[in-house]
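Colleague: Sequence and predicted model, in that order:
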Amino acid sequence: MSERSRAQLKADVDHAYGLQIRAGSKGAAQIGAAGLGAVTIAHYTWPFFRRQTLPFKAFLVMGSAMAGLVIGADNALLTHEAERRRTENAIRKEARMDIARRGLVPTETEIARWRAEQGR
């Protein structure tokens, strides 16, 4: 693997990680706020819930925030991966068509050469 492709791969990984952090934080805040609201409403409307301990109520709020964090980060990563797959497939399709027009068989080696030519 060349130094340039390693650097590109590291940049892609860092970008995906940044997306996960932002989406996870947003999901944790949104779902955590919803959990806090649900616990507050349950505290004031349900006598059985009012008798529960504060650590249990905090556990419910933090559990909802953690669920929001995980779901938000996972959805962002899945969306990012799907977009990357779409663009990769479009590039490979264009490469296969161009290589076939030249009268060559579009093998992985030929596609890699085509990418190197296009990169210049």
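Modeller: Ah, there it is. Numbering: from 1, shown residues only.

Colleague: CA only for contacts and neighbour counts going forward, please
Modeller: Will do.

Colleague: Now the spatially most central residue of the chain. Nearest residue, chain neighbours left out?
Modeller: What sits nearest the mean C-alpha location of the chain, by Cα atoms, centre = their mean, is Leu77, with 1.1 Å. Counting by Cα to Cα, 6 or more residues apart in numbering, Leu77 lies nearest to Gln20, which is 6.2 Å off, once chain neighbours are set aside.

Colleague: another one to put next to it:
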Amino acid sequence: MSTRNREDVEKAHEIQKNAAIEGGLRATAVGLGLVIIAHYSWPLFRRQPLGFKSFLVSTFSIYGLVFGAESALQAHEAKQRYQENILRKEARYDLARSGVVATETEIAKWKKRRAEAQQANHNV
């Protein structure tokens, strides 16, 4: 795995982890609030054992963890696809202007040249 791919994976993992924590905390608060409201407003629910109420709160927590992480990862991937499509479109236009057919190999070479040029400009 290349260094860039490893960095992309680590960034995606960090985004997913933070979103899971945030979603889990938010959903836990909602679940706990609903259980408290149900406990004080519904006598049948009040008679339920603590284990069942804990199960309901943990179900909310797990839901928040899973769907928070998944939605954040999908948003991140959509953003990356959008940026990659813009870059590929720019490569196709640039290669067409220079009279080169925009194959996958040529686009990869164009990206490499562009990255090297940006790196050279960044070092100056």
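Modeller: Arrived safely, thanks for sending. Treat the numbers as computed from the prediction; the structure is a model and nothing was measured.

Colleague: Can you pull the TM-score for these?
Modeller: TM-score of the superposed chains, computed with TM-score structural alignment, normalised by the length of structure 1, equals 0.94; 116 aligned residues with a Cα RMSD of 0.8 Å.

Colleague: picking up where we left off before, enumerate every residue touching the aligned partner of the residue nearest to Leu77 of structure 1 in structure 2.
Modeller: Residue correspondence to structure 2 (TM-score structural alignment): Gln20 of structure 1 is matched to Gln16. Gln16 of structure 2 sits next to 68-70, 72-73 when contact means Cα atoms under 8 Å, 6 or more residues apart in numbering.

Colleague: Next: Lys26 of structure 1.
Modeller: 69, 72.

Colleague: picking that back up, the residue nearest to the centre of structure 1 against Ala16, yeah?
Modeller: Yes: with contact defined as Cα atoms under 8 Å, Leu77 of structure 1 reaches Ala16; the gap is 6.6 Å.

Colleague: that older thread, please pull up the equivalent of the residue nearest to the centre of structure 1 in structure 2.
Modeller: Checking TM-score structural alignment: Leu77 of structure 1 goes with Leu73.

Colleague: Work out for me the element its match sits within.
Modeller: In the assignment (DSSP states H and E), Leu73 of structure 2 maps to helix 50-97.

Colleague: which residues of structure 2 does stretch 96-106 of structure 1 align to?
Modeller: With TM-score structural alignment as the criterion, stretch 96-106 of structure 1 aligns to 92-102.

Colleague: distance between the matching stretch and the chain's centre?
Modeller: The gap between where stretch 92-102 of structure 2 is centred and where its chain is centred comes out at 33 Å by Cα atoms, centre = their mean, to the nearest Å.
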